[in-house]
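In: I would like the atomic coordinates for the input below:
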Amino acid sequence: MAEVFTRPNSPYGGARTAGAIDQGLRSFMLGTYNYMALGVAGTAVVVMLLMANPQVMAAIALGPMKWVVFAGVLGLGFFAPRLFFGGSDVVAHGAYWLYCALWGALIAPMVSLYVGMGLAGIVGQAFFIAAAMFAVTSLIGYTTKKDMTGWSGFLSMASIGLIIVMVGSYFFINDAGTSKMVSMGISAVVVLLFSVITAFETQAIKSMYIEQASYGNEAQLKRSSIFGAFMLYGSFVTLFIHILNLLGLASRE
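Out: The predicted structure follows:
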């Protein structure tokens, strides 16, 4: 990165060198990944707590609460930019940790099912495969010179389409064999799609830092770091869920 970033209203006197931007970017991305890792750990704690309280988990998995939790996850995802950049640091942290907790409530029944079936090993396998895929695709997004900005519309529409297909298959496909094939197909597509989304989001976070750092807005940068963790966390947990589904379905053949 050879250029010098200049802004007429920058509190840094109008410019920051490329070296300063690069050093700050590394610290920023490290902070983002740390927030994400803590979010994943928090989700694991929620899963373990619910597994230790099967009545509460059953109420979430079998009752109308599952739709409330699902709507909460979608709602936070939709309103995330406003929550993170339109409020305070407290609001940003609250939205992030609530998001992680809601995901924990959503995936706890699935994890509990496989553990109860004596397939606890595939949960660990799914986690490490998801972590490896996430690391590789995030690195690609960080290092690639290709501008992925134009992919935003396609990735958004593909994600919405997959949600519609998943909800539709839940309500309208009753045959066990067909349901299994559709589930495997959806999960395979989701894994591929969110691998690309991870790279796209990493590049977007990197660009967001470069833009904001040139203005020297430290408060905004802190919220941007949490927002970046929010985006990457969502992609990671989605990869984990669908890799776990693929391994679980394959193990029961």
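In: every contact and neighbour count from this point should use C-alpha atoms.
Out: OK.
In: spatially nearest residue to residue 184 (excluding sequence neighbours)?
Out: residue 246 (5.9 Å; CA to CA, 6 or more residues apart in numbering).
In: residue contacts, the one you found?
Out: 184, 187-188 (CA atoms under 8 Å, 6 or more residues apart in numbering).
In: make it 10 Å
Out: 122, 126, 180, 183-188, 191, 240 (CA atoms under 10 Å, 6 or more residues apart in numbering).
In: out of the residues you listed, which are buried?
Out: Using 16 or more other CA atoms under 10 Å as the burial test, those include 122, 126, 183-184, 186-188, 191, 240 as buried.
In: buried ones in the helix or strand containing residue 228, by neighbour count?
Out: Counting by DSSP states H and E, the element that carries residue 228 is helix 218-251. Residues of helix 218-251 classed as buried: 220-248 (neighbour count, 16+ other CA under 10 Å).
In: ok, now stretch 108-117?
Out: 108-112, 114.
In: quick check: next helix or strand after the host helix or strand of residue 136?
Out: Per DSSP H and E: residue 136 is located in helix 120-143. Note on helix 120-143: by DSSP H and E, the next helix or strand toward the C-terminus is helix 152-172.
In: the following helix or strand past that next one packs against which elements?
Out: Remark: after helix 152-172, the chain's next helix or strand is helix 176-213, criterion DSSP H and E. Contact partners of helix 176-213 among helices and strands, from 3 or more CA pairs under 10 Å, 6 or more residues apart in numbering; DSSP states H and E: strand 5-6, helix 18-51, helix 120-143, helix 152-172, helix 218-251.
In: and this one, please, so the two structures can be compared:
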Amino acid sequence: MANGFDPRGSASPFTATTAGRESVAFDAGLRSYMLSVYNYMASGVLLTGVVSLLFARSGAAESILFGPGILKYLIIFAPLAFVMVLSFGIHRLSTGAAQALFWAFATVMGLSMASIFFVYTGSSIAITFFATATAFLSLSLWGYTTKKDLSGFGTFLIMGLVGLIVASLLNLFFQSPAMNLAISAIGVLLFAGLTAYDTQRIKSLYFQVAGTDMIGKVVIMGALNLYLDFVNMFTFLLQFLGSRD
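Out: Just a heads-up that it's a prediction; the model follows:
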């Protein structure tokens, strides 16, 4: 009777060994999945940075981005179009098409971000980039490892993001330096929170798509979300740390 409450007395050695192997395989699958997400995200950021720097030094960027003409607006709004297509069409896209759209998005994002090289000094851009990278890695690691359920913060963060977009649009008309500073501060905090939240959400999605043909698409969407968190946090932080030319 005593052995009935002792797992060592009732468990089969084969069952225990199999469960252990399944657990190890599952953990390895999760690590591979998250590594793929981070690789895509980091490669996208690198591609954006290279394209941005090359375009800024091409001699044509300043006249296009700060001059008249429709090309400027195509460059500015093209990244949003790619995000919309990926977000709303991911179920209809093949994994290969989603990957191609992600790289195209990172490329046009580089074109649109080239303007920062005409506003801020190169050293302040570099310092802000490394500060953002450090904060992003810390926040993403916390989101991955914490036992705290962050899903409750999702609605609050998304509502805050909508409010931030509205405030940014309004400030295009008001051009208030104080409002711009407040928007930047709130933006840094919001995307810091979204970094941890998105990391945990991306991790949890693995348990739903592991072993299905959706996993490749989920990797791309996870990389896109973390990419947007990083780039937006960098952009808002640059308004604090960036030294203007």
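In: returning to what we had before: which stretch of structure 2 lines up against the helix holding residue 136 of structure 1?
Out: The aligned range for helix 120-143 of structure 1 in structure 2 is 122-145, by TM-score structural alignment.
In: after superposition, how close is that stretch to structure 1?
Out: Taken against structure 1, stretch 122-145 of structure 2 registers an average deviation of 0.6 Å after superposition, with mean CA distance after the TM-score superposition for structure 1.
In: likewise for stretch 219-230 of structure 2?
Out: Stretch 219-230 of structure 2 sits 0.9 Å off on average (mean CA distance after the TM-score superposition for structure 1).
In: pull up the aligned stretch in structure 1 for that stretch.
Out: Using TM-score structural alignment, stretch 219-230 of structure 2 pairs with 225-236 in structure 1.
In: now that stretch: how far from the chain's centre is it?
Out: Relative to its parent chain, stretch 225-236 of structure 1 has a centroid offset of 5 Å by CA atoms, centre = their mean, to the nearest Å.
In: just tell me what residue 188 of structure 2 corresponds to in structure 1.
Out: For residue 188 of structure 2, the aligned position in structure 1 is residue 191, judged by TM-score structural alignment.
In: before we move on, what about residue 50 of structure 2?
Out: By TM-score structural alignment, residue 50 of structure 2 lines up with residue 45 in structure 1.
In: wait, what's in contact with the residue lying closest to that match once chain neighbours are set aside?
Out: Nearest-residue entry for residue 45 of structure 1: residue 104, 8.0 Å, with adjacent residues in sequence omitted and distances by CA to CA, 6+ apart. Neighbour list for residue 104 of structure 1: 39-50, 69, 98, 111, 237 [criterion: CA under 10 Å, 6+ apart].
In: contact partners for residue 238 of structure 1?
Out: Applying CA under 10 Å, 6+ apart, we find residue 238 of structure 1 in contact with 103, 107, 130, 187, 190-191, 194-195, 232, 244.
In: which one of the residues you listed is nearest residue 163 of structure 1?
Out: When the contacts of residue 238 of structure 1 are ranked by distance to residue 163 of structure 1 (CA to CA), residue 190 comes first, at 9.9 Å.
In: residues near the closest one, how many?
Out: Per other CA atoms under 10 Å, the neighbour tally for residue 190 of structure 1 reads 22.
In: swap in the one 3 residues further on?
Out: Other residues near residue 193 of structure 1 number 17, with proximity taken as other CA under 10 Å.
In: then residue 40 of structure 2?
Out: 23.
In: how about residue 158 of structure 1, what's its match in structure 2?
Out: Per TM-score structural alignment, residue 158 of structure 1 is aligned with residue 160.
In: how about the nearest residue to its match, chain neighbours excluded?
Out: Per CA to CA, 6+ apart, closest to residue 160 of structure 2 is residue 190, 7.1 Å.
In: what's the one you found in contact with, if anything?
Out: Per CA under 10 Å, 6+ apart, neighbours of residue 190 of structure 2: 156-158, 160-161, 164, 184, 229, 232-233.
In: of these, closest to residue 244 of structure 2?
Out: Closest to residue 244 of structure 2, out of all of the contacts of residue 190 of structure 2 and judged by CA to CA, is residue 184, at 15.9 Å.
In: the closest one contacts residue 233, correct?
Out: Yes. With contact defined as CA atoms under 10 Å, residue 184 of structure 2 reaches residue 233; the gap is 9.0 Å.
In: would you mind listing the buried residues in stretch 151-163 of structure 1?
Out: 155, 159, 162.
In: separation between the first one and residue 192 of structure 1?
Out: Going back to what we said before, that points to residue 155 of structure 1. 11 Å (CA to CA, to the nearest Å).
In: how about the last one?
Out: Separation of residue 162 of structure 1 from residue 192 of structure 1 (CA to CA) stands at 12 Å.
In: identify the residues contacting the equivalent of residue 89 of structure 2 over in structure 1.
Out: Alignment note (TM-score structural alignment): residue 89 of structure 2 maps to residue 83 of structure 1. Shown in contact with residue 83 of structure 1 (CA under 10 Å, 6+ apart): 76-77, 89-96, 223, 227.
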